[in-house]
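Participant: everything below, folded, please.
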Amino acid sequence: MLYWLLKYIVLGPVLKLVFRPKVEGLEHVPAQGPVIIASNHLSFADSIFMPLSVRRRVTFPAKAEYFTGKGLKGWLTRLFFAGTGQVPIDRSGGKAARAALEVGLNILRAGGIFGIYPEGTRSPDGRLYRGKTGVARLALESGAPVVPVAMMNMDKVQPIGQRLPNLKRVHIRFGPALNFSRYAGMAGDRFIERAVTDEIMYELMVLSGREYIDMYAQKVKNAAAKQPVAA
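Facilitator: From the prediction side, this is the model:
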């Protein structure tokens, strides 16, 4: 109830009025049945604007810390993330990836839409980085189609580190659904999962027009963090 209240009564109308989202290819999202939405990741606001454009509920995994804050701020943060369709995932430790996978599979088995960022983190510079194979595992284990989505300009609307977004028109582009039924029963094969992931990332590259870098974004971030600060 809170999700639909925020989407159609409270938050959604205001954001649509202010940011006037331009949405292309929405017809590619199936009207029913399980669907994986795979998106590039440019901004914190991606998980807000993209679900607003889809008629069905979209669930994204979010850091568990967003749901455990104390006081009024913690309560408001928890309310916002729960209300916008996000579910908590403990991303610490080696079991984090499997936990996120299980959440996604449960949503898909129930016939819902699960959103995922194959890059695993926000792009540090707007380019598209190598995808992690969790999205492939989800597709192969669930049999759900994958709809690629390009967030076209969210790094301009709300750059990393900027608290408030710029008043620019949001642009989102959905691509045709990808079907991987030809690989049925092959979940767990790392070569197949890499091939499926790379196919998804290729479609995101074409949709977004962004330069593709065959490295993990987190590795690039880690390397940048180790660079000495100029005096």
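Participant: contacts, neighbours, all on C-alpha from now
Facilitator: OK.
Participant: mind listing the helices for the chain?
Facilitator: Secondary structure of the chain, counting by DSSP state H: helices at 2-5, 11-19, 46-53, 71-83, 96-109, 134-142, 154-157, 190-208, 217-225.
Participant: let me have those in CSV, adding mean neighbour count as columns.
Facilitator: Listed next are the helices of the chain as CSV, based on neighbours: other Cα atoms under 10 Å:
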stretch, mean neighbour count
helix 2-5, 16
helix 11-19, 15
helix 46-53, 21
helix 71-83, 15
helix 96-109, 17
helix 134-142, 23
helix 154-157, 21
helix 190-208, 19
helix 217-225, 13
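Participant: and of those, who's closest to Pro165?
Facilitator: Of all the helices of the chain, helix 154-157 sits nearest to Pro165, with 5.5 Å by Cα to Cα.
Participant: what residues does the closest one touch?
Facilitator: For helix 154-157, contacts defined as Cα atoms under 8 Å, 6 or more residues apart in numbering pick out Leu42, Ser43, Ala45, Asp46, Gly126, Pro165, Asn166, Leu167, Lys168, Arg169, Val170, His171.
Participant: again with stretch 135-149
Facilitator: Contacts to stretch 135-149, defined as Cα under 8 Å, 6+ apart, come from residues 28-29, 34-40, 101, 104-105, 108-109, 116, 118, 172-181, 183-188, 193-194, 196-197, 200, 203-204, 207.
Participant: swap the cut-off to 6 Å and go again
Facilitator: With Cα atoms under 6 Å, 6 or more residues apart in numbering as the contact definition, stretch 135-149 has outside contacts at 34-39, 173-175, 177-179, 187, 193, 196-197.
Participant: ends of that stretch, what's the gap?
Facilitator: One end of stretch 135-149 to the other measures 13 Å (Cα to Cα, to the nearest Å).
Participant: and the closest residue to Glu193 other than its chain neighbours, how far from Leu105?
Facilitator: The spatially closest residue to Glu193, leaving aside those adjacent along the chain, is Ala136, at 5.2 Å (Cα to Cα, 6 or more residues apart in numbering). According to Cα to Cα, Ala136 stands 12 Å off from Leu105.
Participant: one more, for comparison:
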Amino acid sequence: MLYWLMKYVLLGPVLRLLWPTRVTGTENIPENGGAIIASNHLAVADSFFMPLHVRRMVTFPAKQEYFTEKGVKGRLKKWFFSGLGQIPIDRSGGSAAQAALDTAIRVLRDGHLLGIYPEGTRSPDGRLYKGKTGVARVALEADVPVVPVAMIGTDKVNPIGSKMWWPRRLEIRFGAPLDFSRYDGLVGDRFVERSIADEIMYSLMELSGQEYVDIYAARAKELAAADAAGVRPAVPAQPSAPVAGDAARVPESKAS
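Facilitator: So this is what the prediction gives:
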């Protein structure tokens, strides 16, 4: 109830008025049943604008800290992010990482849409970074399609480090669903999961037109910080692209 109130009464109308958005490909989103909506990640604003233009509710895993802050401010944050359809995830690693995957799989098996950022964090420079394999494992475990979506312009609305949101025209492009049923029974195979993650990132690269960097975004941030301190070289300027379709690194015995 709170989600729909936020979407259609409290927050949604304001977002639609101040940030007109061109949306294409919504017909690619399944009308029912579980599915992963896999997006590039340019800004915090991505989690606001994309669900606004999807008829069904989209659930996003969110930092647990959004839900655990004390005091009045903490309660308001919890109310706000719950209203956006976000669920708390402990990202501290170890068993917590498995708990996050289990939560995502449960959401999908219950027939809901799950929003995921395969890069794991926001892009530090507007480029597209290597996808983590968690999205692949969740897709295989829950046996659901993956719908890629490209957010375009949100980094200009809500630049990293800025608390202000600036009026801009946005674009959201939903791509054709990706079906990974050919890998049925291969959950846990690192070659298969890497292949799936790469295929998702290739689709996002084509949809968004972003330059691809074959390292994780978190690592890129570390390198950029080290470079600023004069310790290490910056992120490579001419990265390679991810492999489309059945990646060559998948052994034939596993891909058949």
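Participant: to Ala62 of structure 1, which of the helices of structure 1 lies closest?
Facilitator: helix 71-83 (8.0 Å).
Participant: the closest one to helix 11-19, inter-axis angle?
Facilitator: 90 degrees (axes from the mean of the first three to the mean of the last three Cα atoms, to 10 degrees).
Participant: how much space between the counterpart of Gly71 of structure 2 in structure 1 and Pro88 of structure 1?
Facilitator: Matched to structure 1 by TM-score structural alignment, Gly71 of structure 2 sits across from Gly71. Taking Cα to Cα as the measure, Gly71 of structure 1 falls 18 Å from Pro88 of structure 1.
Participant: cool, and Ala187 of structure 1?
Facilitator: In terms of Cα to Cα, Ala187 of structure 1 sits 25 Å off from Pro88 of structure 1.
Participant: which of those two has more residues huddled nearby?
Facilitator: A direct count of neighbours by other Cα atoms under 10 Å for Ala187 of structure 1 and Pro88 places Pro88 higher, at 20 against 17.
Participant: scan the contacts of stretch 135-149 of structure 1 and report the most crowded one.
Facilitator: Neighbour-wise, those (other Cα under 10 Å) top out at Ile36, 29 neighbours.
Participant: what distance do you get for the residue positioned nearest the centre of structure 2 to Glu69 of structure 2?
Facilitator: Centroid check for structure 2 by Cα atoms, centre = their mean gives Tyr117 as the closest residue, at 1.6 Å. To Glu69 of structure 2, Tyr117 of structure 2 is 24 Å away according to Cα to Cα.
Participant: same thing with Trp19 of structure 2?
Facilitator: Shown here: Trp19 of structure 2 relative to Glu69 of structure 2, a distance of 30 Å by Cα to Cα.
Participant: repeat for Asp179 of structure 2
Facilitator: In terms of Cα to Cα, Asp179 of structure 2 sits 39 Å off from Glu69 of structure 2.
Participant: and if you look at Arg22 of structure 2?
Facilitator: Applying Cα to Cα, the value for Arg22 of structure 2 to Glu69 of structure 2 is 36 Å.
Participant: how about the nearest residue to Arg106 of structure 2, chain neighbours excluded?
Facilitator: Leaving aside its sequence neighbours, Arg106 of structure 2 sits nearest to Ala142 (Cα to Cα, 6+ apart; 7.9 Å).
Participant: counterpart of the one you found in structure 1?
Facilitator: Residue correspondence to structure 1 (TM-score structural alignment): Ala142 of structure 2 is matched to Ser142.
Participant: how far away is that match from Leu204 of structure 1?
Facilitator: 21 Å.
Participant: same question, Ala144 of structure 1
Facilitator: To Leu204 of structure 1, Ala144 of structure 1 is 18 Å away according to Cα to Cα.
Participant: wait, Gly25 of structure 1 sits on Phe174?
Facilitator: Yes. Using Cα atoms under 6 Å, Gly25 of structure 1 is in contact with Phe174, at 4.7 Å.
Participant: still on that earlier bit, format the helices of structure 1 as CSV; extra columns: distance to Ala62 of structure 1.
Facilitator: Conversion of these to CSV gives the following (distance: least, Cα to Cα, whole Å):
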stretch, distance to Ala62 of structure 1
helix 2-5, 15
helix 11-19, 19
helix 46-53, 9
helix 71-83, 8
helix 96-109, 9
helix 134-142, 15
helix 154-157, 18
helix 190-208, 21
helix 217-225, 17
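Participant: to Pro61 of structure 1, which of those lies closest?
Facilitator: Closest approach to Pro61 of structure 1 among the helices of structure 1 (Cα to Cα): helix 96-109, 6.9 Å.
Participant: between the closest one and helix 134-142, how many degrees?
Facilitator: Orientation check (the same axes, to 10 degrees): helix 96-109 of structure 1 against helix 134-142 gives 40 degrees.
Participant: show residues contacting helix 96-109 of structure 1.
Facilitator: Pro34, Asp90, Phe114.
Participant: pick the one among the residues you listed closest to Gly83 of structure 1.
Facilitator: So of the contacts of helix 96-109 of structure 1, ranked by how close each gets to Gly83 of structure 1 (Cα to Cα), first place is Phe114, at 15.3 Å.
Participant: any idea how far Asn106 of structure 1 is from the closest one?
Facilitator: Taken as Cα to Cα, the span from Phe114 of structure 1 to Asn106 of structure 1 is 9 Å.
Participant: same check on Ile37 of structure 1?
Facilitator: For Ile37 of structure 1 relative to Asn106 of structure 1 (Cα to Cα), the value is 15 Å.
Participant: now do Tyr8 of structure 1
Facilitator: Distance, Tyr8 of structure 1 to Asn106 of structure 1, using Cα to Cα: 25 Å.
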